[in-house]
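Undergrad: here's my sequence, what's the structure:
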Amino acid sequence: MNWIWNAPRRTLALIFVDCAAMMGFGMYLQHVVGLEPCPMCIVQRYCLIAVGVLALIGSLKPSTAGWWKSFAWLAVLFAGFGAFTAARQSWLQWYPPEFATCGRDFYGMIENYPISRSLPMIFRGSGDCTAIDWTFLGGSIANWSFVAFTVFFIVLLLAIFKAKR
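TA: Predicted coordinates for the structure are as follows:
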């Protein structure tokens, strides 16, 4: 584990590469395989993009530890929010609501409702958020997304707290 705290900027760059690869695989599943993302999947994508971009920015400037740590803290926040969203979607997949409707898409909710009303609608889930269209080793996309966000969260915290000063 020395590579995490001996070279935290390299760790941030590796997190960026992981996020880019995951986004590429998500685009493959959407555009080649034909899976349409649900509202919670869209939120997870935005969190993944935010973690990746913040990790990239934090890894670029070599001068101070404060620079990369501030961006790493922001990435921790987005990784935590992404893990929460993925966990909620996994819960909905394991225990689907009794009356599931397809509901509106993410952009339709944002365009037609204020953000204070559309965010709870996203986390309530819809019929398409409970569907499991793809699995790998018994886990759905939401399950693997939760694992990835949790790993990012832990690695970022280790890099922040254990970095050599």
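Undergrad: from now on I want contacts and neighbour counts done on CA atoms only, so please keep to that.
TA: Noted.
Undergrad: can you name the next helix or strand after the longest helix anywhere in the chain?
TA: The longest helix of the chain (DSSP state H) is helix 65-94. For helix 65-94, the following helix or strand on the C-terminal side (DSSP states H and E) is helix 106-112.
Undergrad: starting at the chain centroid, how far to the longest helix of the chain?
TA: Centroid separation between helix 65-94 and its chain, computed with C-alpha atoms, centre = their mean, to the nearest Å, is 6 Å.
Undergrad: for that helix, which positions count as buried?
TA: For helix 65-94, a neighbour-count test (16 or more other C-alpha atoms under 10 Å) marks 65, 68-69, 71-90, 92-93 as buried.
Undergrad: go on, stretch 111-124?
TA: Ser118, Leu119, Met121, Ile122, Phe123.
Undergrad: residues touching the second one, list them.
TA: Same thing as Leu119. With contacts defined as C-alpha atoms under 8 Å, 6 or more residues apart in numbering, Leu119 has no neighbours.
Undergrad: second chain to compare with the first, below:
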Amino acid sequence: MHLARTRSLFFLASIACALIVGAAFYLERVAGSAPCPLCYVQRSLFAIIAVVSLVAALHSPQKRGWRLYSLGMLLLSLVGAAIAGRHVWLQASPPDNMASCLENLRYLLDTQPYWKVLNLILAGSAGCSEITWSLFGISLPEWSLLGFAGMSLFALYYLFIEFRGFGSMDVGAPD
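TA: Okay, here's the model as predicted:
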């Protein structure tokens, strides 16, 4: 029963990340909220976390495998939280500190080295400081930060707490 619950929770984590990415696409396509490059990076990280957790649920490994999947999710979530935190900081800072315009992301990826594009994205632009949508007074990057924090806590739980006694379980023993 322990493994079935673990698989189900990893599957639910995958669904949660997919819903977050779907909500971001909805806000872009239907609500007309134009995403900035930092939004694209956060969206991509949620999609990668969704794939990792889905593969973990489908693979159903042993104790060491669950920990490796949890470690991967934790690292991706921490990177996402750092980027979302940077985005929140950019929204809170005065807009005169940022570049006025960041060129098209596709153009930058085609013409510049990846490390330079990453530096330009993380530096932010005027579009990153605009709050175009909020729910309950919380902006989209703040919601993203909460989502990454939740995924980090989920991964930490499975990395350090859930599987402490997993190796010593007696299979088939009477209750």
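Undergrad: and the TM-score between them?
TA: TM-score of the superposed chains, computed with TM-score structural alignment, normalised by the length of the first structure, equals 0.91; 162 aligned residues with a C-alpha RMSD of 1.8 Å.
Undergrad: please pull up the equivalent of Ser70 of the second structure in the first structure.
TA: Using TM-score structural alignment, the partner of Ser70 of the second structure in the first structure is Ala72.
Undergrad: surely its match touches Gly58?
TA: Yes - counting by C-alpha atoms under 8 Å, Ala72 of the first structure does reach Gly58; the two are 6.6 Å apart.
Undergrad: quickly list what's touching both of these two.
TA: Common contact partners of Ala72 of the first structure and Gly58 (C-alpha under 8 Å, 6+ apart): Leu12.
Undergrad: coming back round to it: mean shift between the longest helix of the first structure and the second structure?
TA: Following the fit onto the second structure, the mean deviation recorded for helix 65-94 of the first structure is 1.0 Å by mean C-alpha distance after the TM-score superposition for the first structure.
Undergrad: packing partners of that helix?
TA: If contacts are counted by 3 or more C-alpha pairs under 8 Å, 6 or more residues apart in numbering; DSSP states H and E, helix 65-94 of the first structure sits against helix 39-60, helix 127-130, helix 141-162.
Undergrad: residues in contact with the alignment partner in the first structure of Leu105 of the second structure?
TA: The alignment partner of Leu105 of the second structure in the first structure, by TM-score structural alignment, is Phe106. By C-alpha under 8 Å, 6+ apart, Phe106 of the first structure lies in contact with Cys38, Pro39, Ile42, Ile122.
Undergrad: tell me how far the counterpart of Leu9 of the second structure in the first structure lies from Ala55 of the first structure.
TA: For Leu9 of the second structure, the aligned position in the first structure is Thr11, judged by TM-score structural alignment. Separation of Thr11 of the first structure from Ala55 of the first structure (C-alpha to C-alpha, to the nearest Å): 9 Å.
Undergrad: look at these two and report which has more neighbours.
TA: Ala55 (30 against 20; other C-alpha atoms under 10 Å).
Undergrad: hang on, the earlier thing: reformat the buried residues of stretch 111-124 of the first structure as a markdown table; add distance to Phe136 of the first structure and secondary structure.
TA: Shown next, in a markdown table, are those (distance: C-alpha to C-alpha, whole Å; DSSP: H, G, I helix; E, B strand; the rest coil):
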| residue | distance to Phe136 of the first structure | secondary structure |
| --- | --- | --- |
| Ser118 | 31 | helix |
| Leu119 | 29 | helix |
| Met121 | 28 | helix |
| Ile122 | 25 | helix |
| Phe123 | 24 | helix |
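Undergrad: let's have these in TSV, adding distance to Phe161 of the first structure.
TA: Listed next are those as TSV, based on distance: C-alpha to C-alpha, whole Å:
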residue	distance to Phe161 of the first structure
Ser118	36
Leu119	32
Met121	36
Ile122	34
Phe123	32
